[in-house]
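> below are the sequence and a predicted model; questions follow.
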Amino acid sequence: MKGPFDGGCLCNEIRYHCDAEPKTIYYCHCSDCRRISGTAFYTGVGVSKEGFSLTSGTVRQWHKKADSGKGVTRSFCPVCSASIYLQLEMFPDTIFIAAGSLDDPSALKPNLELWTQSKVDWAEIPEGIMSMEKAAG
């Protein structure tokens, strides 16, 4: 996947634009990501914070400590509650965009899966992707 790309929430209250090339595209199997995505894993697109901008709306944010002990701030639409992006305390210069919020996610090719120790048995991830039992973030 290459930039630029756009995305937003379900109700179009929140819209964003990104000029940055993805640093990583990943699946996260941690329990928080499963709950926020409402399914087996969260798919995220890590991009430089400098290349990301909201073009309409104001996100609502929620902060908590992750299993790693580091802070995670999740940003979502205050109207429809769709997940837009998250920020990890450990990587302050990176935005991790919710892949489902992209206007065209068809070009995504994840290269990493995290927190596989929490992976549900029925989640099938393509072979050949780098896997980590835990993650630093």
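Thanks, I have it. Numbering: from 1, shown residues only.

> going by C-alpha atoms from here, please, whenever you check contacts or count neighbours.
Fine.

> what strand or helix carries the residue nearest the centre of the chain?
Residue closest to the mean C-alpha point of the chain, counted by Cα atoms, centre = their mean, is residue 44 at 3.0 Å. Secondary structure from DSSP states H and E places residue 44 in strand 42-48.

> quick check: buried residues in the helix or strand that comes right after that strand?
Once the chain leaves strand 42-48, the next helix or strand it forms, by DSSP H and E, is strand 52-56. By neighbour count on 16 or more other Cα atoms under 10 Å, the buried set for strand 52-56 is residue 52.

> rewinding a little: what residues are up against the residue nearest to the centre of the chain?
25, 26, 27, 28, 96, 97, 98, 99 (Cα atoms under 8 Å, 6 or more residues apart in numbering).

> what sits against the second one?
Going back to what we said before, that points to residue 26. 43, 44, 45, 110, 111, 112, 113, 114.

> could you look up the SS state of it?
Classification of residue 26 using DSSP: H, G, I helix; E, B strand; the rest coil returns strand.

> helix or strand: which one has the residue of the chain positioned farthest from its centre?
What lies farthest from the middle of the chain is residue 121; by Cα atoms, centre = their mean that is 21.5 Å. Assessed by DSSP H and E, residue 121 sits outside every helix and strand.

> hold the first one in mind and look at this next one:
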Amino acid sequence: MADAQCACGALRLTFGEPPQLTALCHCFACQRRTGAPFSANAFYAIDCVEITGASTEFVRTADSGRKVHMHFCPTCGSTVYWRAEASPSWIGVGVGSFADPAFAPPAMSVFEQSKHKWVQLDETVGRFQGLPIDRS
């Protein structure tokens, strides 16, 4: 398994097992976080991730009202991972942080209510207008 890292390499994550879920998200918060029309995200069990390097935390409130703790490199500004109060046993990592074209494809696409109309996805991807389940 490849490591995930920021653009300058100062913040790095190493994984002891494969992701539990890979998903695309079209919500406006992810669009703003990535500067792209959607985000590609991998979710891991928190206890299988080793984090090295400093991060700066930005806490935002999700549409659910719960907090999301975003961690980015204080040197280059790349957001590499996040922890959501709604899913406390998972850590989310931007797939782009792996820089691996062979990374596992997404199993689902969420918040398609705000998906750009020109984005086309494979028919094997599960599609949801919002979240598929509530992870409370």
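In hand now; what should we look at? Because the structure is predicted, anything quoted here is derived from the model rather than measured.

> one step back: to which residue of structure 2 is the residue nearest to the centre of structure 1 aligned?
By TM-score structural alignment, residue 44 of structure 1 lines up with residue 41 in structure 2.

> check residue 104 of structure 1 too.
In structure 2, the residue matched to residue 104 of structure 1 (TM-score structural alignment) is residue 100.

> what's the answer for residue 73 of structure 1, then?
The equivalent of residue 73 of structure 1 in structure 2 is residue 69 (alignment by TM-score structural alignment).

> hmm, its match is touching residue 55, no?
No: if you go by Cα atoms under 8 Å, residue 69 of structure 2 and residue 55 don't touch, sitting 11.2 Å apart.

> show me the contacts for residue 3 of structure 2.
12, 13, 14, 15, 98.

> so how far is residue 124 of structure 1 from residue 68 of structure 1?
24 Å (Cα to Cα, to the nearest Å).

> can you give me the helices for structure 2?
Listed in chain order, the helices found in structure 2 under DSSP state H are 28-34.

> strands of that one, start to end?
Per DSSP state E, structure 2 carries strands over the ranges 4-5, 12-15, 21-25, 39-45, 49-52, 56-61, 67-72, 79-84, 90-94, 108-110, 126-127.

> tell me the most buried of these?
Of all the strands of structure 2, strand 4-5 carries the top mean neighbour count, a mean of 24, counting by mean count of other Cα atoms under 10 Å.

> by contact count, what packs against that strand?
In this structure, strand 4-5 of structure 2 packs against strand 12-15, with contacts taken as 3 or more Cα pairs under 8 Å, 6 or more residues apart in numbering; DSSP states H and E.

> what is the strand it packs on packed up against?
So strand 12-15 of structure 2, by 3+ Cα pairs under 8 Å, 6+ apart, packs with strand 4-5, strand 49-52.

> which one, of the ones you listed, ends up nearest to residue 32 of structure 2?
Among those, strand 4-5 comes nearest to residue 32 of structure 2, with 19.8 Å by Cα to Cα.

> residue range in structure 1 corresponding to the closest one, please.
By TM-score structural alignment, strand 4-5 of structure 2 lines up with residues 7-8 in structure 1.

> superposed on structure 2, what's the mean shift for the matching stretch?
Compared with structure 2 after fitting, stretch 7-8 of structure 1 deviates on average by 1.1 Å (mean Cα distance after the TM-score superposition for structure 1).

> contacts for that stretch?
14, 15, 16, 17, 84, 101, 102, 103, 104.
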